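K.L.:
Predicted model follows, preceded by the sequence.
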Amino acid sequence: MCRTGELAPPAGARFVGATLQRSGSLLLHLDSSASAKWIKDNIEAFLAGLGGTSVYKQRFYNVKVQYIPVSFDPASQGVRRAVEDDNKFPKGSLAKAWWLKPPHRRHAQQRVAHAVLGFEDAAAANRVIRDGAFIEGARVYGGKLLAEPIRCMKCQGIGQNHVAATCKAQGDVCARCAEAHRTADCTVSDERRACANCKAAKRQYQGHGAADRTCPIFEEKLQYALERNPEASYPYFLVADDPNSWV
């Protein structure tokens, strides 16, 4: 790191590790949040020093928050700034937000829904997890949004490392009834739902669909994914200079 001039880093700043991601990108670990902030503030000079075609991808600390009033507009920067002001979060730390379920799928009388808040600041995300937050006048609570196994929207396979665009299946499989048609075209009632994955595995497949979070195969794939993710065992996002985040 540069140690002289205007770009001088915090005293003792250093990289303590690096993790190669499945996407091929490299996650760099620094000794403190102050060092990480210095890198972000001087990212153009840092990338120039690396040379080549290196690019910086912002990491977001995503928190799944429950029972937010539906009056909340996650796409509005002004609304997100209001959340920062109401909760004394650093300005600009709430970089993005989105509803877990599309608003058009809500029932007419629905007043609250679940959303994801994407923070650039781990400490702010941890505050929501620990203390909750005020959004649209309501106090809401949440937890870390953990990576889950991907389900192909074409064949309904879970954790198969492909999506619908790259699926090699000949035709669509319905996520509601396990028959050979698009899920959007399904007309079966909730009582007649069937799971394509459990059916293929010769398990009890009636009573739930492939998208059901209580599906035994989904639960097994999720548990496997969590066991391979060391950070999943911590309730908070890890911050080097905050021992409270290590519990």
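P.N.:
On my side now, so go ahead.
K.L.:
make it CA atoms for all contacts and neighbour counts henceforth
P.N.:
Noted.
K.L.:
Over to stretch 175-192 now: how far is its first residue from its last?
P.N.:
End-to-end distance for stretch 175-192, by Cα to Cα, to the nearest Å: 12 Å.
K.L.:
cool, stretch 225-235 as well?
P.N.:
Taking Cα to Cα, the first and last residues of stretch 225-235 lie 16 Å apart.
K.L.:
Please point out which parts of it sit buried.
P.N.:
Ala225, Leu226, Ala232 (16 or more other Cα atoms under 10 Å).
K.L.:
The residues you listed into TSV, with extra columns for distance to Ile150?
P.N.:
Listed next are those as TSV, based on distance: Cα to Cα, whole Å:
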residue	distance to Ile150
Ala225	10
Leu226	13
Ala232	17
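K.L.:
so of those residues, which ones are in helices?
P.N.:
Ala225, Leu226 (DSSP state H).
K.L.:
Which of the buried residues of stretch 225-235 sits closest to Ile68?
P.N.:
Ala232 (24.1 Å; Cα to Cα).
K.L.:
Who are the contact partners of that closest one?
P.N.:
Leu146, Leu226 (Cα atoms under 8 Å, 6 or more residues apart in numbering).
K.L.:
who touches Ala225 in this structure?
P.N.:
Shown in contact with Ala225 (Cα under 8 Å, 6+ apart): Ala147, Glu148, Pro149.
K.L.:
now those residues as a markdown table including distance to Ala240 and secondary structure?
P.N.:
Converted to a markdown table, the contacts of Ala225 look like this (distance: Cα to Cα, whole Å; DSSP: H, G, I helix; E, B strand; the rest coil):
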| residue | distance to Ala240 | secondary structure |
| --- | --- | --- |
| Ala147 | 22 | coil |
| Glu148 | 25 | coil |
| Pro149 | 28 | coil |
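K.L.:
and here's the other structure:
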Amino acid sequence: KRRLDQRFAHAVLHCRDPVTANSLILNGLALEHTKLAARKDKKEPVRCAKCQLWGHIAANCLALRDTCAQCGDNHRSNSCTNQSKAHCASCNSDTHASWDRDCPVADRKRRELDAKYPENALPLYSTAGNW
């Protein structure tokens, strides 16, 4: 746990073959008497942690100032004191934050990746070919 109030965590499992991976996705995994859900690891679009825009990472960002992923103001996201305000730098909307997966720009970027990598859109791994 990172914090005492942490309720969720994520783990990445690597399987030796697609049949095993698909079985985990379909049936889940039992750990400490708890059934855990599994999902396929998909390619996700890259969003900059500095300017909150798509297609590059903070190390390559040309923005002069940080943009908060929550409120959109010019400060680092981890120092935001205005958690009740939401602003998305990608679509310039005040209805959600930049990190929101329901952002229409984020959705478009995910669809673009799915078109580029068709296997990305499939719920299971292909069992044909090399693993």
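P.N.:
Everything's here; your move. Since we're looking at a predicted model, the values are computed, not measured.
K.L.:
Just send the contacts of Ala225 of the first structure back as TSV, with distance to Ile43 of the first structure too.
P.N.:
Below are the contacts of Ala225 of the first structure laid out as TSV (distance: Cα to Cα, whole Å):
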residue	distance to Ile43 of the first structure
Ala147	27
Glu148	30
Pro149	32
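K.L.:
where do the strands sit along the second structure?
P.N.:
For the second structure, the strands defined by DSSP state E occupy 29-31, 34-36.
K.L.:
In the first structure, what range does the first one match?
P.N.:
The counterpart of strand 29-31 of the second structure in the first structure, using TM-score structural alignment, spans residues 133-135.
K.L.:
how far apart are the matching stretch and its match in the second structure?
P.N.:
Stretch 133-135 of the first structure, aligned to the second structure and superposed, deviates on average by 1.5 Å (mean Cα distance after the TM-score superposition for the first structure).
K.L.:
which residues are in contact with that stretch?
P.N.:
Stretch 133-135 of the first structure is contacted by residues Ile68, Pro69, Phe72, Val83, Asp86, Asn87, Arg127, Arg139, Val140, Tyr141 when judged by Cα under 8 Å, 6+ apart.
K.L.:
So for the fifth one, what's the nearest residue that isn't a sequence neighbour?
P.N.:
In space, Asp86 of the first structure comes closest to Phe134 once its chain neighbours are excluded; the distance is 6.7 Å by Cα to Cα, 6 or more residues apart in numbering.
K.L.:
Helices along the first structure, start to end?
P.N.:
Counting by DSSP H, the helices of the first structure are 33-41, 43-50, 77-87, 122-131, 196-200, 216-227.
K.L.:
Redo the ones you listed as CSV? Include distance to Gln109 of the first structure.
P.N.:
Compiled in CSV, the helices of the first structure are given as follows (distance: least, Cα to Cα, whole Å):
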stretch, distance to Gln109 of the first structure
helix 33-41, 44
helix 43-50, 47
helix 77-87, 23
helix 122-131, 27
helix 196-200, 32
helix 216-227, 30
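K.L.:
Of the ones you listed, give the one that comes closest to Arg106 of the first structure.
P.N.:
When the helices of the first structure are compared (using Cα to Cα), the closest one is helix 77-87, at 21.1 Å.
K.L.:
For the closest one, list every residue counted as buried.
P.N.:
Buried residues in helix 77-87 of the first structure, counting neighbours by 16+ other Cα under 10 Å, are found at Arg80, Arg81, Ala82, Val83, Glu84, Asn87.
K.L.:
which one in the second structure is aligned with the last one?
P.N.:
Looking back up the chat, that one is Asn87 of the first structure. Using TM-score structural alignment, Asn87 of the first structure lines up with nothing in the second structure.
K.L.:
Arg127 of the first structure versus Asn87 of the first structure, what's the distance?
P.N.:
9 Å.
K.L.:
Leaving out chain neighbours, which residue sits closest to the aligned residue in the first structure for Ser77 of the second structure?
P.N.:
Correspondence of Ser77 of the second structure to the first structure, assessed by TM-score structural alignment: Thr183. Leaving aside its sequence neighbours, Thr183 of the first structure sits nearest to Cys174 (Cα to Cα, 6+ apart; 4.4 Å).
K.L.:
hmm, back to that, restricted to buried residues, select the contacts of stretch 133-135 of the first structure in ChimeraX.
P.N.:
Of these, the buried ones can be selected in ChimeraX as follows, counting by 16+ other Cα under 10 Å:
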select :68,69,72,83,87,127,140,141
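K.L.:
ok so, going back, for the strands of the second structure, which one sits closest to Ala11 of the second structure?
P.N.:
Closest among those, once you apply Cα to Cα, is strand 34-36, at 10.6 Å.
K.L.:
Counting by contacts, list what that closest one packs against.
P.N.:
Applying 3 or more Cα pairs under 8 Å, 6 or more residues apart in numbering; DSSP states H and E, we find strand 34-36 of the second structure packed against strand 29-31.
K.L.:
mind checking what Glu120 of the first structure lines up with in the second structure?
P.N.:
In the second structure, Glu120 of the first structure lands on Arg16 (TM-score structural alignment).
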